[in-house]
Every structure is written in C-alpha cells, then in structure tokens.
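[1] Turn this into a model:
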Amino acid sequence: MLEFIAANSFARLIFLFLLFGLVVFTAAYLSSAATKRSRLKAQLQSIGGSSDRQGRPMLEVRRDSAWSRLADQIEKAGLNLSDSNADDLKQKLLAAGYTSPAAPRLFVLARLIMIFVLPILYLFYSTLSAEPLSFFRMYVVPGMLAVLGMYLPNLIVSAKADRRREAMTNGFPDCLDLILVCVEAGLGLESAMDRVGREMVHSHPLVARLLLITTLQLRAGSARDDALRKMGTSSGVDEIRSFATLLIQSDKLGTSVADTLRVYAAEMREKRRMRAEEKAHRLPVLISIPLVICMLPTMIGVLMIPGVVRVVRVMLPAMSGG
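    Sure, this is the predicted structure:
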C-alpha cells in the first residue's frame, strides 16, 4: 500500500489531503474543547466576582499578561512590532473587542507570520509533488499568498468588529428600556447602569461589559462627561455615542433623565424595526439571483426540448428531402 502511494502521484495527493483534513479536524476539536473550558472558567469567575478594576475576569487578565510578555520578549529580540498608524490600529482593535495593551503589537506580529508562513507552506507542498516547479508556481502564487497573508488579519478584525457592532446595536434598546425602568423606580443613573449591566451579563454580554466599565470609572472618581464619552468611543457604535452625548446634554441642561431615556429608547426600537424591515425587503432581490442562475436555464431547457425534438424528427428530414 505504501509503495503504491509512493509510486502514484494521484494516490499521494489524496493521502496528503486526507492527512491534512485529519490534522485540521483534530486541531479544531481540541481548540473547541479548550474554548468551551476557558469560557466556562470565565463565566464561573465572573459569577464569583473575581474581576479586576476594569471589570474583566481574572482569566482574561492572565491571558493578556501572557500575550504582553510574549510581545515584550519578541521586541527584546530585536523585532520592532510598532505600527506607523498606531492610533488608528488601536481604535480598530478596540472596535473588534481586543482591549489588551499588547493587541497592536500582536496584530503586527500576526501579519508578519502570515506573510511568510503561507508562501512557505505552499512551496513545501509544491516540492512534495512530482511536477516540476514552474515560474508561476515558484514566484507568482507565493507572492499572491504573501499579499493575502498581509491583508487577511485586517479582514478578520474588520469582520469581528462588524459582528460586535451589530450585537451591541441590537442589544442596546433592551438596555435602554431596563435603565428607564430603574430610573423611574428611583435609582440614580450610575446605580441603574450598574444594575442593568449585572442583569444583562448573559443576554447581552458586550453591552453589559460596557456599562460595568463605565460604572467602575464613575466610582473611581471620573467625571460623568468623561466616562460617558469614553463609553461612546470604546463602543464604536453611533447610537451609543449619540446616547452618551444626549445624557451629557441632559445633565448640563438639567432636564429629566427619565424623559430623555424614554424618547431615545423609543427611537432606538424604531430604528431596530426599520433595520429588520430593510433586511426583509432585501430578501426578494437576493432570492432572485439564485433563481435566475439555477432555475431559469432549467425551465428554458424544459420548454425548448419538445420543440428541438420535433425539429430533429420532422423538419430536418423534410429539409433534406428524406
């Protein structure tokens, strides 16, 4: 069997694909098990109240410190991991949920690794095949993979930021309703945000974490204006920025916070309903694309087959004089 695989290039290719699939499946299974275990530990520690001053679980703090030490060791070895647009990169990573101070340096390190690893893996795979390396396989394809490795982390971070922004946008109206109920019940704004943040840990964890961080900043002595501005900036969502600006203006002008929350909560619910209607109205247009590509040629073929058969059986013999 091994001799047949070594002698036949097609069998060797199939064996390599199966081996690659087995390795990927094993790695994905182990990663999923480790992720579930770490998530369970984080939930238990968050329920037990083991958090640092910024409201983050201790497991996440230890992970961030480990990544920070790795980045420090790499920079001590002589590799500079700083980016030319450090502020923009930091804002992009914050919007994606990467709050570690070492996140920009690790992002640059990931880009460097992807630039070199993807072409090296492709060249290693090409050397195992029996076909000789051509100019296209030797230079063009590795160059394209290097460009892909340079932009792939940006695409991943952008996709995660979009998902995080969508989750916060969808969960924020419920948060406003609960804050409104707490304020009308007699709680202050800080106490209401703290109460809602603790209640929404499992339903909307991103919004809950944002509220808890803002509450801890207020308790640490930060001004309400600065804490609310930081909340809007760190969220990366326009609706939350508008909400923070609205609370700041309401606080300065002395208007009722309950009325402000009631009006803005109704507006947020209306925007969420309009987004749902927009997605529903886009469905016919999106469905028409596979309909035209897949079903329309089949229907045309079914309708034309009887005419084609009649032409072949009757008209062509009549035209040839048969």
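[2] okay, CA-based contacts and neighbour counts for the rest of this
    Noted.
[3] In the stretch 101-250 of the chain, mark out all the helices, start to finish.
    Counting by DSSP state H, counting those that start in this stretch, the stretch 101-250 of the chain has helices at residues 103-128, 135, 141-184, 189-199, 205-219, 224-235, 238-253.
[4] just so I know, which of those lies nearest Glu270?
    Ranking these by proximity to Glu270 (C-alpha to C-alpha) places helix 141-184 first, at 9.5 Å.
[5] for comparison, sequence B:
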Amino acid sequence: MPFSASALLPIIMLAIAGFLAVPAIMAFVRSWKAKEDLERRLERRESRPAVQEESRNDTRIGRAVIGLANRATPSNEDAVSEVRAKLLLAGFTNPSAVGRYYIARIACVVLPQLALLVALPHLGGFSKQHLIMLSIGLIIAGLLAPDMLVSRRTKARQQQCSAGFPDMMDLMVACVEAGLSLDASVQRVGEELELRHPIIAGHMKKLSLELRAGKARKNAWRAFADRMSIEEASSLATMLRQAEEMGTSLGQTLRVFSADMRKRRILMAEEKAMALPAKLTLPLIIFVFPVLLGVLILPAVVKVQGAL
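    Down below sits the predicted model:
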C-alpha cells in the first residue's frame, strides 16, 4: 500500500535528526570500550569495596549521569580541549562538563523532533511545507542553542569581571602598601571579594593555590588572565611580569595601574551616558511623537468638524 506524504513526514524528520546525531553517536561508540576498561582498572585498585559500594548506592543517579557524560565525550583530544576551554570561560568547571555539553547538543536536536512527531496529529491545519520548515528550524535551533547559552554566560561573566576589576585593584594596592607580599595580597583580596564579586574571588583563590603550589609567578598570572579572558587581566599580568623583570616598585606600579582602572571605569560610564540620547531617539519618535501630535492636532480637528 503506497504511503502518503503526511505519513512519510515523521520518518523524514527522524531520519534528518538521526543523521545529525551520527557524529556524536560514533564518538560515543569509539570511547565506550576505552572508558569501560579504565573504569574496570580503577575498580580493581580500590582498597575498600564496601565503602565504594555504599557511596555508589547513595549517588547512583549522579554516577549514572557522569558515566553517560563521560562516554558521550569524543575521542578527539583537540576538539575536547577546545570545548573544555570554552566551558571553563563560561564557568562550567565540572570534570564531566564536556560530556554533558555533548549530551545537551544531542538532546536539543532529537527531543524537539520527537515532540513535533507526538504533536503531529494535532497539527493538521499546517501544510507539509510548513511542517518541514518547522522541523528544519527546530534542528537549527537545537544545534545553535548550547553554543549560544555558553557564549551568553561567558559574556556575562566577563562583564562582571570587568565591573569588579577596579575594586580588586584598589584592594591589591591597599594590601601591598600595608606590608603584605603579593602572594599574601592575592589570598586576602580573594577572601574580601567573596561576597561582592564571587567570580573574581574564585579566580583569585585559584591563583593563590597555584602560587602556593610553586608555580612561577608570571605563568600563574598569565593563567589567571586567560581564565578571566578580559583585557584588564591581561594588562595586569603583563605589567607584573615587566615590573618583576625590571625591578621596579610593585606598590607604585599597582597604584598607577589602579588609577588607570578607575579612570577607565569613569570613561565607560560617560560613554554610556553620552550614547543614551541616541538610543532614546527611536523610542521617542515611535511612541511619544504620535501622542504629542495627536494632542496638538485633535482640538483643531474637533473645531473644524464643528464648523462644518
């Protein structure tokens, strides 16, 4: 019995969604055996099986999610490193964040297609072309949604770091001029900013741990700038490296840099204030001008109609 076009439409949509999910499924299959062997070796080396079994029962759902996320991670190290760096900038520091990211991408492509398939009997008023366009639009939106979410979160974190960076520099100058070393100042500033600027406080605490672990100061500050991914942090890392190489006064250098940060904040506020009239021009023309025109012309229109 020949199939109608409406009956073939769900099959076509599922085929497209399955085709787009093929790369992730192939990566899942490739990494399954290696991850399973690694988990088996780690289980053999566990010295306390009873405690391990109890913790597994307590967090069975969490372990299942983490295991699925780890298996969904592709085996290409370059792609994994790129995605991990992007997720770190967005604040996703969990070791299984990469796997969860790929699971989210697959779910954002497949689940809308399944929902459309379930709702298809109730969409009889739509033509076949509209349903195909809707399916393609859902696929495109599912592919772009995780990246858009990560990019938006990264941008928001960068804005928060830029807004709180002058406060961090003021505290750094106060600590250094009070007699603390640079490493101790980093730890103190991280504690002070925990409530006001928690993102910067987290970066400062990680920087303090790296310095205490023996990492070179210029490398630690460069990693700090890379994690924050803002221009101010890069300038600070470069300035501290140059001050250390040339032997200049650290307190004076930080004071000058802090003054520059305060001036930059004032200039940014003035820039936003000067751009406000230009941004208000279009809303005023669209919403205020017609109302004002009606208030001015309406009495004259009423008088003309009364005279006629």
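[6] just to revisit the earlier point, mind putting the helices of the stretch 101-250 of structure 1 into TSV with mean neighbour count?
    As requested, the helices of the stretch 101-250 of structure 1 are arranged in TSV below (neighbours: other C-alpha atoms under 10 Å):
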stretch	mean neighbour count
helix 103-128	17
helix 135	9
helix 141-184	18
helix 189-199	20
helix 205-219	21
helix 224-235	19
helix 238-253	16
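[7] What residue in structure 2 is paired with Leu128 of structure 1?
    Matched by TM-score structural alignment, Leu128 of structure 1 corresponds to His122 in structure 2.
[8] and the gap between that match and Gly251 of structure 2?
    71 Å (C-alpha to C-alpha, to the nearest Å).
[9] Where does stretch 238-255 of structure 1 end up in structure 2?
    So stretch 238-255 of structure 1 sits over residues 231-248 in structure 2, by TM-score structural alignment.
[10] How far away from the center of its chain is the matching stretch?
    Stretch 231-248 of structure 2 sits 28 Å away from the centroid of its parent chain (C-alpha atoms, centre = their mean, to the nearest Å).
[11] which residues sit against it?
    Ser162, Phe165, Lys218, Trp221, Arg222, Phe224, Ala225, Asp226, Ser249, Leu250, Thr253, Phe257 (C-alpha atoms under 8 Å, 6 or more residues apart in numbering).
[12] and with 7 Å instead?
    Lys218, Trp221, Arg222, Ala225, Leu250 (C-alpha atoms under 7 Å, 6 or more residues apart in numbering).
[13] In structure 1, what residue corresponds to the second one?
    Right, the one you point to is Trp221 of structure 2. In structure 1, Trp221 of structure 2 lines up with Leu228, judged by TM-score structural alignment.
[14] give the contact list for that match.
    Applying C-alpha under 7 Å, 6+ apart, one finds that Leu228 of structure 1 lies in contact with Thr214, Ala244.
[15] same thing with Val24 of structure 1?
    Not one residue lies near Val24 of structure 1 by C-alpha under 7 Å, 6+ apart.
[16] so where is stretch 257-271 of structure 2 in structure 1?
    Going by TM-score structural alignment: stretch 257-271 of structure 2 matches residues 264-278.
[17] Average offset of the matching stretch relative to structure 2?
    With mean C-alpha distance after the TM-score superposition for structure 1, stretch 264-278 of structure 1 departs from structure 2 by a mean of 0.8 Å once superposed.
[18] Which of the residues in that stretch are classified as buried?
    Neighbour counts over stretch 264-278 of structure 1 (16 or more other C-alpha atoms under 10 Å) mark Tyr264, Ala265, Met268, Arg269, Lys271, Arg272 as buried.
[19] Please apply the same query to stretch 75-94 of structure 1.
    Applying 16+ other C-alpha under 10 Å to stretch 75-94 of structure 1 flags Leu81, Leu89, Lys90, Gln91, Lys92, Leu93, Leu94 as buried.
[20] Redo these as a markdown table? Include distance to Met304 of structure 1 and secondary structure.
    Output for these, formatted as a markdown table (distance: C-alpha to C-alpha, whole Å; DSSP: H, G, I helix; E, B strand; the rest coil):
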| residue | distance to Met304 of structure 1 | secondary structure |
| --- | --- | --- |
| Leu81 | 64 | coil |
| Leu89 | 58 | helix |
| Lys90 | 60 | helix |
| Gln91 | 59 | helix |
| Lys92 | 55 | helix |
| Leu93 | 56 | helix |
| Leu94 | 58 | helix |
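[21] could you measure the residue nearest to Lys230 of structure 1 when sequence neighbours are not counted against Ala42 of structure 1, distance?
    Setting aside the residues directly before and after it, Lys230 of structure 1 is nearest to Thr214 in space (C-alpha to C-alpha, 6 or more residues apart in numbering), at 7.9 Å. To Ala42 of structure 1, Thr214 of structure 1 is 21 Å away according to C-alpha to C-alpha.
[22] cool, Val181 of structure 1 as well?
    29 Å.
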